[in-house]
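Visitor: next input, structure requested:
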Amino acid sequence: MQTTPEFRRERCTRYRFKYSECSRCQDACPHAAISLSDEGASLDPARCRECGLCVAACQTEALVTDKLPHIQLLKQAGAKADGFSIACTPSQAEADAKIPCLGALDATVLAYLSARKVKLELRGAWHCETCPHGTSGQAMIAYARDGVAHVREQADNGERWSDIVFAEPPEDAAKPAAVNHARRQMFRQVFGRAVEAALKDTPTAPVPLKAVRIAAPTSTIRRELLQIVWSRTAVGEFALDDTLPTSRFEVNDTCNQCELCVRVCPTGALGLAETDQAWRLTFQFNRCVGCDVCIEACQPHALERQTSVPLATGLEKEPVTLRNRPKQRCSRCDRFFMPASPAETLCQICADDDKDFGAMFG
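Guide: Next up, the predicted model:
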């Protein structure tokens, strides 16, 4: 019986932030089975072929399918000392495990197995040319391989990792098709950071509160796997890349303390630590999945993506402070507020009251 992937809307950036332009799942789907709205994603069972590419594309794991049991695959692979093979179901190749499409194996899963020195062989890539999933599947395979190569390049012990081998096609199989570089580049543009540059040039109106739906923060399996892989690298600085589910931010002086980025973050990577003396915006690197919704939501464009992260920072489990603003009591109403300068003694409400009174009565 055919079943579509399960959609967990509380994890979806489009559900959490009404104006999110994220379309990763839709762009990865080769069957036009996904439609998007500010409620999230809807999957058409009549079109869905259960390839799992939408699941692999989603950074927040809003889509999940039991046909891609990552944890079970990792356990099976770890128990096979003589090597482990994975095949795509459409190719009908024999293997230790089968999945709907090899493109559904993302970079973190492959990097984790490589770092654990699992002798991994992938079978069925020769079938992409005739496979209905092949238009996206082949590009997704290449995208994941780019991610693994990037991690290994950053690790000074990368030569001790195992290689990921693609099995040769049977004699009666068609010759493997060349990677569609145009589509591969499209994935890099869609899955990469183009949204950040576009937003900086687009004037935006203040975001209404109803545009944000609050939900409990979640963690993802892939981000946890990446953290394990991260611990196996031994470099002082790690270059970040769009093939990996993570980002690192700094905050510039345009931040107006609206806290919108914290409210839309689906993993709790951005947080607040507030006392009577100070207001602090914090960031926990090991929870960030690089979904970009915080950048989309930030109206003054105060969040700036960093290109690298020190290894020591990457392994820290405690949040770091991105912005720290002192607080003081209003001399009139005695409420705590964040002054723009030490000379300010009135909170914004009292200052506005003075302006309104002056406008009405002179």
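
Visitor: switch to C-alpha atoms for all contacts and neighbour counts from now on
Guide: OK.

Visitor: can you give me the strands for the stretch 101-250 of the chain?
Guide: For the stretch 101-250 of the chain, the strands defined by DSSP state E, counting those that start in this stretch occupy 120-123, 164-166, 237-239, 249-251.

Visitor: for residue 81, which of those is the nearest?
Guide: Closest approach to residue 81 among these (C-alpha to C-alpha): strand 120-123, 10.4 Å.

Visitor: centre of the chain versus that closest one, how much separation?
Guide: Its chain's average C-alpha position is 26 Å from that of strand 120-123, according to C-alpha atoms, centre = their mean, to the nearest Å.

Visitor: the structure of the following sequence is requested for comparison with the preceding one:
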Amino acid sequence: MSIFTKVAMNVLLNNSHPEIERKQCWNLHPHREQCTDCKDICPYGEDIFSRPNLVKDWDPCTDCGLCVSVCRARCIIPSTEQVQRDLAPATSDNDTVWIGCEKSTRHNDLVRACVGALSWEALAYLALNKKLVLDLTPCGECENDLCAQMLRNNLTRLVEFLGEPLFNARFTLAYQPEDAPYEAKELSRREMFTHMSDSSKNGTKQLLRRLPVLQDDEENRIQPFRYALSERVKQLKTATETPFHYGVYLPAFTSKCFGCGRCEKNCKAGAIRLEDLPDGQTRVVITPWKCSECGMCVSSCNHKAIDGMKLRSLTSLGPVSVLRFKKNLCKDCGKPIPPETTDGVCATCRVKLRTKQRQAAAAERARARAAERAAQKAVQKAAAEAAEAAETAASAPAPAPAEPVSAPGTPH
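Guide: Prediction:
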């Protein structure tokens, strides 16, 4: 099968494996330690990844979702099948969804290779729709320390996002087989047929059709779980009188920020935006559902204007303004400059000005040396001409003596 036929078949058959958005990968940015999380946690890492951000063959991939969940920059796009599989329980008939791994002996609604393969965003979305029971009975015998660490990180992040009271109300961690016994909801024949007829309109298909991962919107394709979580938070905010608060990590901008735009340029997820307001001020706007909390903006700021990633309490995951300031512009090029700048020019223009001054000084010195050399040459030429004239005068023959002139009438 040629490569073009293979690509066409993958498009037609709806790829059943993740994809990598390489421009957003952690390893493609300077001043970063090498990240190999996706390659390390993948059961077929050596066969799939030639490098952490470069795939040589997707054929061994089982679409388990471990690489999607562990990616710190969220540059690995989950497959359409994974999105459907992870979010479908939100529209089930049961009030509680049981989630477990393949090694579990109990009957679970959602079975994955590892419970940690579900990203914390997907679990948070499900928790805002249903009560969740995480079957952790096989975790005590699991020898995969990377999966265990990822599961702990996801649970910690869920507590931070939902808050401890809401987390305890929506999650049950079943460490023993007798914890949280499975209870399936019995449906009558009428309810069953009603559910089957309504599922195509108001069920899973209608829900997933709204996700950007199933559309052609390249701007929103890379964060389908966060987008779904944002939409659910938006629905709950409009449906409740007192909205819930959610913990989200956002870059902490300080008063040192002067709007250079370096963070906006380095944020490949498009979560940071600088907006100029009519009153002459500029504000920093962050879209939390796009932010992958990777911290690239922190490391890219050369002026230490971002004090790390801080946990903030928000009622929605939509755009939020985190800082307002007035820009100081360079008088030469118009770019933003720090407020403490005394000469009123940016570093680039300052270097250019210094370069021009050095060039002008060098040109002046060159003209002075040229004038000095010309004067020296004139002096040397005058001296040479004087010497030549003296030599010519010395070598000329002496004039013959004149004959005496006799008086008139004097005999000779």
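
Visitor: mind checking the TM-score on these two?
Guide: Overlay of the two chains. TM-score (TM-score structural alignment, normalised by the length of the first structure): 0.63; 300 aligned residues with a C-alpha RMSD of 4.4 Å.

Visitor: distance of residue 143 of the second structure relative to residue 149 of the second structure?
Guide: 11 Å (C-alpha to C-alpha, to the nearest Å).

Visitor: repeat for residue 51 of the second structure
Guide: Going from residue 51 of the second structure to residue 149 of the second structure by C-alpha to C-alpha gives 22 Å.

Visitor: kindly report the same for residue 81 of the second structure.
Guide: Relative to residue 149 of the second structure, and taking C-alpha to C-alpha, residue 81 of the second structure is found at 25 Å.

Visitor: please apply the same query to residue 18 of the second structure.
Guide: 22 Å.

Visitor: can you check residue 84 of the second structure too?
Guide: From residue 84 of the second structure over to residue 149 of the second structure the distance is 25 Å, taken as C-alpha to C-alpha.

Visitor: ok, now residue 19 of the second structure?
Guide: Using C-alpha to C-alpha, residue 19 of the second structure is found at 24 Å from residue 149 of the second structure.

Visitor: ok, now residue 289 of the second structure?
Guide: 24 Å.

Visitor: the two: which has the busier surroundings?
Guide: For the pair residue 289 of the second structure and residue 149, the greater number of neighbours falls to residue 289 (25 against 13), based on other C-alpha atoms under 10 Å.

Visitor: OK, contacts around that one?
Guide: Residue 289 of the second structure makes contacts with 223, 226, 227, 229, 230, 271, 317, 318, as judged by C-alpha atoms under 8 Å, 6 or more residues apart in numbering.

Visitor: what's the match for residue 138 of the first structure in the second structure?
Guide: Alignment note (TM-score structural alignment): residue 138 of the first structure maps to residue 148 of the second structure.

Visitor: same check, this time on residue 270 of the first structure
Guide: Here residue 270 of the first structure is matched to residue 272 in the second structure, going by TM-score structural alignment.

Visitor: now the contacts of residue 289 of the second structure in JSON lines, with distance to residue 254 of the second structure and neighbour count?
Guide: Formatted as JSON lines, the contacts of residue 289 of the second structure follow (distance: C-alpha to C-alpha, whole Å; neighbours: other C-alpha atoms under 10 Å):
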{"residue": "223", "distance to residue 254 of the second structure": "27", "neighbour count": "24"}
{"residue": "226", "distance to residue 254 of the second structure": "26", "neighbour count": "24"}
{"residue": "227", "distance to residue 254 of the second structure": "28", "neighbour count": "24"}
{"residue": "229", "distance to residue 254 of the second structure": "28", "neighbour count": "22"}
{"residue": "230", "distance to residue 254 of the second structure": "26", "neighbour count": "20"}
{"residue": "271", "distance to residue 254 of the second structure": "18", "neighbour count": "19"}
{"residue": "317", "distance to residue 254 of the second structure": "21", "neighbour count": "23"}
{"residue": "318", "distance to residue 254 of the second structure": "21", "neighbour count": "17"}
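
Visitor: which of the residues you listed fall in helices?
Guide: Residues of those located in helices (DSSP state H): 226, 227, 229, 230.

Visitor: returning to that earlier point: what sits against the match of residue 138 of the first structure?
Guide: Contact analysis of residue 148 of the second structure by C-alpha under 8 Å, 6+ apart lists 116, 139, 142.

Visitor: just the buried positions in stretch 152-160 of the second structure, please.
Guide: Using 16 or more other C-alpha atoms under 10 Å as the test for burial, stretch 152-160 of the second structure gives 154, 155, 157, 158, 159, 160.

Visitor: now stretch 105-115 of the second structure
Guide: Across stretch 105-115 of the second structure, burial judged by 16+ other C-alpha under 10 Å covers 106, 108, 109, 110, 111, 112, 113, 114, 115.

Visitor: so what's the fourth one closest to, chain neighbours aside?
Guide: Okay, so that is residue 110 of the second structure. residue 99 (4.8 Å; C-alpha to C-alpha, 6 or more residues apart in numbering).

Visitor: do the same with residue 174 of the second structure
Guide: Nearest residue to residue 174 of the second structure, sequence neighbours excluded (C-alpha to C-alpha, 6+ apart): residue 135, at 5.0 Å.

Visitor: neighbours around the one you found, how many?
Guide: The local packing of residue 135 of the second structure (other C-alpha under 10 Å) involves 26 other residues.

Visitor: again with residue 87 of the first structure
Guide: Other residues lying near residue 87 of the first structure total 24 when counted by other C-alpha under 10 Å.

Visitor: correct me if wrong, but it is in a helix.
Guide: No - Residue 87 of the first structure sits outside any helix when classified using DSSP: H, G, I helix; E, B strand; the rest coil, being strand.

Visitor: show the contacting residues for it.
Guide: Counting by C-alpha under 8 Å, 6+ apart, residue 87 of the first structure touches 93, 94, 95, 96, 97, 98, 99, 101, 102, 122, 123, 124.
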